[in-house]
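A.B. asks: predicted model follows, preceded by the sequence.
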Amino acid sequence: MRILLLGGTWFLGRAIAQRALLSGHDVTTFNRGRSAPDLHGIAVVRGDRTDEDDVRRLASHGPWDVVVDTSASEMAPYQVQAAARMLAGVADRYVYLSTVNAYTGWPHEPLDESSPTYYAPPNSGRDFGAEQGTTIHYGMQKAGCENAVRDAFGEYATILRPGVILGPGEYVGRLPWWLRRSERGGAILAPGRPVQSIQPVDVRDVAAFALDAPLGDFNVAAPQGRATMGDFLTACLEATGGRGRLVWAPDGLLKKFGVREWTEMPLWRTAHGAWAVDSRRAVGAGLSCRPLEQTVADTWAWLVSGQEPVKHPRWDDHGIDSEKEQKILAVLG
C-alpha cells in the first residue's frame, strides 16, 4: 500500500511511520523538517501544508492509496480543506486523526459515535467559535477539520477520535510526569479513587488501527472498565522500582486546594463522561489495545534510555508542585 503521511516525525506520526514500514508499505512523509528527523526508508517531501504551492508540489509525487493526517492539530478548517481538496485527485481515501473533544458532550456525558459533535463549516477560520471559550473553541475547530476532510473525500474519509494517547515518545508529559514522580518515591499524592476506570490508549495501538481502519467514524480508546487509576499508578511504581507509597486524596480535598484537573494531577478528571467513551465500534473493526501496564513499562524504558520527546510547551503544564503536594499530604496524615 502507498501511504502519504502528513507529519510522521514525532509521537503518533512517528509510530504510524514505524508501523507502516514494518508492515512493508511504501511511505511518503510531508512535513517541514523542523521537529525531528524522518525514519530511514521513507520518501520525504519537505514543505508547509498551508502553502498552496508546496501542497501542489506534494501532489505531483502521488498517487497514494491513503492519506493519514496527524499534523493538523494547529490547523484551521479552511487550511485542512484546501490541502485535502488538492490531494483528493491523487489519493483514494483520507484518515484524519481528530479527538473526542469534537463531541459537544465531552467530558460531561458518555459518548459513542452517534453522539452529537460541534459544528463548524469546512471553510471556517481559526477564530470561528473563539467567543465560546477555549475548550469549546478547540472542539469546534476539530469538528470543522473533520468536515473539511469530508468535504474533499466524501464517503472515503475515516475520522478517528482518540482520547488520551500514552506511550514511548509522548511529548505532552502526562505519563512521564507520573513515572518521574514514582521514581522519587516517598508518599505520593494520588488523585480521586483507585477504582476510577480510565481509558488511555497506547500510541502504537492507535498507529496500527490508523493504517487498518475502515471508512467511517471511530472512537479510539481502551475498552471501558479494563483499567483503573489504581492500576495505572501501581504500574508506575512497579516500573520505576516500587519505592513510593500512594496516598489517595478525595476529589473534594483536591478541589479545595485548587488542584487543576487533567494537568496538575495528570489523567485526573471528575466529569462524568471523561472516561466513558464507547470504543466498541473500533474494537469490532480491529482496534487492539495492549495492557496499560505494558504501555507504562515501555514508556519508562524509553525515558531511562536517554531519548527525549520533541519539545512542546504542554510538557511544562503537567505535574503538581512538590510544596503543594506536601501540604495536601499533611492534611491526609
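C.D. replies: Done, it's in. Numbering: from 1, shown residues only.
A.B. asks: could you use CA atoms for every contact and neighbour count after this?
C.D. replies: Noted.
A.B. asks: contacts only, for L332.
C.D. replies: By Cα atoms under 8 Å, 6 or more residues apart in numbering, the residues touching L332 are 247, 249.
A.B. asks: presented hereafter is structure B, for comparison with structure A:
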Amino acid sequence: MRILLLGGTWFLGRAVADEALSRGWSVTTFNRGRSAADLAGVEAIHGDRTSPRDLERLTASGPWDVVVDTSASEMAPCQVLAGARTLSAQTGRYVYVSTVNAYTGWPDEPLTEDSPTYGAPADADRGYGADADGPTHYGIQKSGSEAAVLSQFAGRSTILRPSVILGPGEYVGRLPWWLRRAERGGTVLAPGRPDKLIQPVDVRDVAAFALDAPVGNFNVAAPLGRATMSDLLDACLQVTGRRGHLTWADDDLLTRHGVREWVELPLWRTAPGTWAVDTTRAMEAGLVCRPLPDTVADTWAWLQGGEGRVPHPRWDEHGLDPVKERAILGELVLD
C-alpha cells in the first residue's frame, strides 16, 4: 500500500505516519519541512501545498493508493480544492480530517453524521464567513474544504470529523496543562460535575481509523458513556504521583468568575452538545478507542521524555492563572 500524507511531522500526521510504517506501507510525506523533523522511514518531499509548482512536482512521485490530509486546518477551501484537483488523477482515495465544528449545531446540539453542516462552497476563500465568531468561521471553512475534496473525489473520499484529540505529541496543550497542574499538587480546581461525560479520543486511534475507514463521513470520538471528567482528572493525579486533590466548582460559580470555557480550564464547556457526538457509524466501521487512562499515562510519559512542549501558539492559550484559581477556591471554602 502506498500512502501520501499531507503533513506528517506533528501530532495526528505523525501518528498516521507511524501507524502506516508499522504496517509495512510505503509512506510519502509532503510538508514545508519547518515544523519538526521528518519521521525515519518515510519518503519526505518538502514543498508548499498552496504552490501549484510544488504540487505538480509532488505528483511526479505518485501514484498513491490513498492520500491522508491532516494539514489543512488553516487553509481556505479554494486551496484544498486546488490540491485535490492536482492529486485526483494520482490518488485512488482521499481521507480528509475535518472537525465537528463543521456542523451548524455544535456545540449546542447532539450530533450524528446526518446533522446539517455549514455548506460553504468548495471554492471559498479565507474571507468567506469571516464575519462569524472564530469557532464558527473555522467550522464554515472546514465545511467548504470538505466540499472541495468531495468535488474531486466523489465516491472515493472519506471525511473524518473528530471532536477533541488527545495523546502524545499534542500541540494544543489541553491534556498537558492538566497534567502539569496535577503535578504541582495542592488543591486542584475541577470544573463542573465529576460525572460529566466526555468523549476525547486518542490520537493513535484516530490515526489507525484514518487508514482503515471506508468511503463515507464519520464522527470520530470516544463512545459516549465511557468516561467522565472525574476519570480524566483522577488519571492525571494518579500518573503524576497524587500530589493534589480535586475540589469541584459548579458551572455557575466558574461563569461568575469569568472563567473562559474550553480554554482556561481545558475541556470544560457548558453547552449541552459538546460531548454528545454519536460515533456509532465509526465504531461499526472499525474505530477502536483505548481507555482514557492509557491516553493520560502515555501523554505523561511523552512529557517526561524531554519533548515536553510543542512550539505552537495554541499551547499558550490554555490554562488558568494560579491567582484566579486560588480566588475561586477561596470562595468555595467560604461557602
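C.D. replies: Thanks, I have it. Just so we're clear, the structure is a prediction, and the values are computed from it rather than from any experiment.
A.B. asks: tell me how they score on TM after superposing.
C.D. replies: Taking TM-score structural alignment, normalised by the length of structure 1 as the basis, the two superposed chains have a TM-score of 0.99; 333 aligned residues with a Cα RMSD of 0.6 Å.
A.B. asks: on average, how far is the longest helix along structure 2 from the matching bit in structure 1?
C.D. replies: Across structure 2, the longest stretch assigned as helix under DSSP state H is helix 134-152. Here helix 134-152 of structure 2, set against structure 1 after superposition, deviates by a mean of 0.6 Å using mean Cα distance after the TM-score superposition for structure 1.
A.B. asks: what's next to that helix, contact-wise?
C.D. replies: With contact meaning Cα under 8 Å, 6+ apart, helix 134-152 of structure 2 is reached by 73, 76-78, 80-81, 84-85, 88, 94, 96, 98-103, 117-124, 126, 128-131, 157, 159.
A.B. asks: let's see 7 Å
C.D. replies: Helix 134-152 of structure 2 has contacts (Cα atoms under 7 Å, 6 or more residues apart in numbering) with 76-77, 80-81, 84-85, 88, 98, 101-102, 117-124, 129-130, 157.
A.B. asks: what's the following helix or strand after that helix?
C.D. replies: Sequence order places strand 157-162 as the next helix or strand after helix 134-152 of structure 2, per DSSP states H and E.
A.B. asks: where exactly do the helices run in structure 2?
C.D. replies: So, for structure 2 - with DSSP H - the helices run 11-22, 52-59, 77-87, 134-152, 174-184, 203-212, 229-239, 251-256, 280-284, 292-304, 322-334.
A.B. asks: can I get the ones you listed in a markdown table including distance to D65 of structure 2?
C.D. replies: Shown next, in a markdown table, are the helices of structure 2 (distance: least, Cα to Cα, whole Å):
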| stretch | distance to D65 of structure 2 |
| --- | --- |
| helix 11-22 | 12 |
| helix 52-59 | 13 |
| helix 77-87 | 11 |
| helix 134-152 | 15 |
| helix 174-184 | 34 |
| helix 203-212 | 11 |
| helix 229-239 | 38 |
| helix 251-256 | 48 |
| helix 280-284 | 21 |
| helix 292-304 | 30 |
| helix 322-334 | 50 |
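A.B. asks: out of the ones you listed, the one nearest E113 of structure 2 is which?
C.D. replies: The closest of the helices of structure 2 to E113 of structure 2 is helix 280-284. By Cα to Cα, the value is 8.2 Å.
A.B. asks: packing partners for that closest one?
C.D. replies: strand 216-220 (3 or more Cα pairs under 7 Å, 6 or more residues apart in numbering; DSSP states H and E).
A.B. asks: how far apart are the strand it packs on and its match in structure 1?
C.D. replies: Strand 216-220 of structure 2, aligned to structure 1 and superposed, deviates on average by 0.2 Å (mean Cα distance after the TM-score superposition for structure 1).
A.B. asks: how many neighbours does A44 of structure 2 have?
C.D. replies: Using other Cα atoms under 10 Å, A44 of structure 2 has 21 other residues around it.
A.B. asks: so it sits against R32, correct?
C.D. replies: No - with contacts defined as Cα atoms under 7 Å, A44 of structure 2 does not count as touching R32, sitting 9.9 Å away.
A.B. asks: hang on, the earlier thing: may I see the buried residues of the longest helix of structure 2?
C.D. replies: Buried residues in helix 134-152 of structure 2, defined by neighbour count with 16 or more other Cα atoms under 10 Å: 136-150, 152.
A.B. asks: quick one: closest of the helices of structure 2 to P266 of structure 2.
C.D. replies: For the helices of structure 2, the distance to P266 of structure 2 is smallest for helix 174-184, at 5.4 Å, taking Cα to Cα.
A.B. asks: list the contacts of the closest residue in space to W302 of structure 1 that isn't next to it in sequence.
C.D. replies: Nearest residue to W302 of structure 1, sequence neighbours excluded (Cα to Cα, 6 or more residues apart in numbering): P168, at 5.8 Å. Under the criterion of Cα under 7 Å, 6+ apart, the neighbours of P168 of structure 1 are 298-299, 302.
A.B. asks: which residue sits closest to the spatially most central residue of structure 1, ignoring its sequence neighbours?
C.D. replies: Central residue of structure 1 (Cα atoms, centre = their mean): I165, 4.2 Å from the mean position. The spatial neighbour of I165 of structure 1 that comes closest, neighbours along the chain excluded (Cα to Cα, 6+ apart), is V201 at 5.0 Å.
A.B. asks: ok, back up a step: closest to L179 of structure 1 among the contacts of P168 of structure 1?
C.D. replies: When the contacts of P168 of structure 1 are ranked by distance to L179 of structure 1 (Cα to Cα), T299 comes first, at 8.6 Å.
A.B. asks: in this structure that closest one contacts G167, no?
C.D. replies: Yes - contact criterion Cα under 7 Å: T299 of structure 1 and G167 qualify, at 5.3 Å.
A.B. asks: among these two, which residue is more densely surrounded?
C.D. replies: Using other Cα under 10 Å as the criterion, T299 of structure 1 and G167 rank with G167 on top: 27 against 23.
A.B. asks: of all the helices of structure 2, which lies closest to P107 of structure 2?
C.D. replies: Of the helices of structure 2, nearest to P107 of structure 2 by Cα to Cα is helix 134-152, at 10.2 Å.
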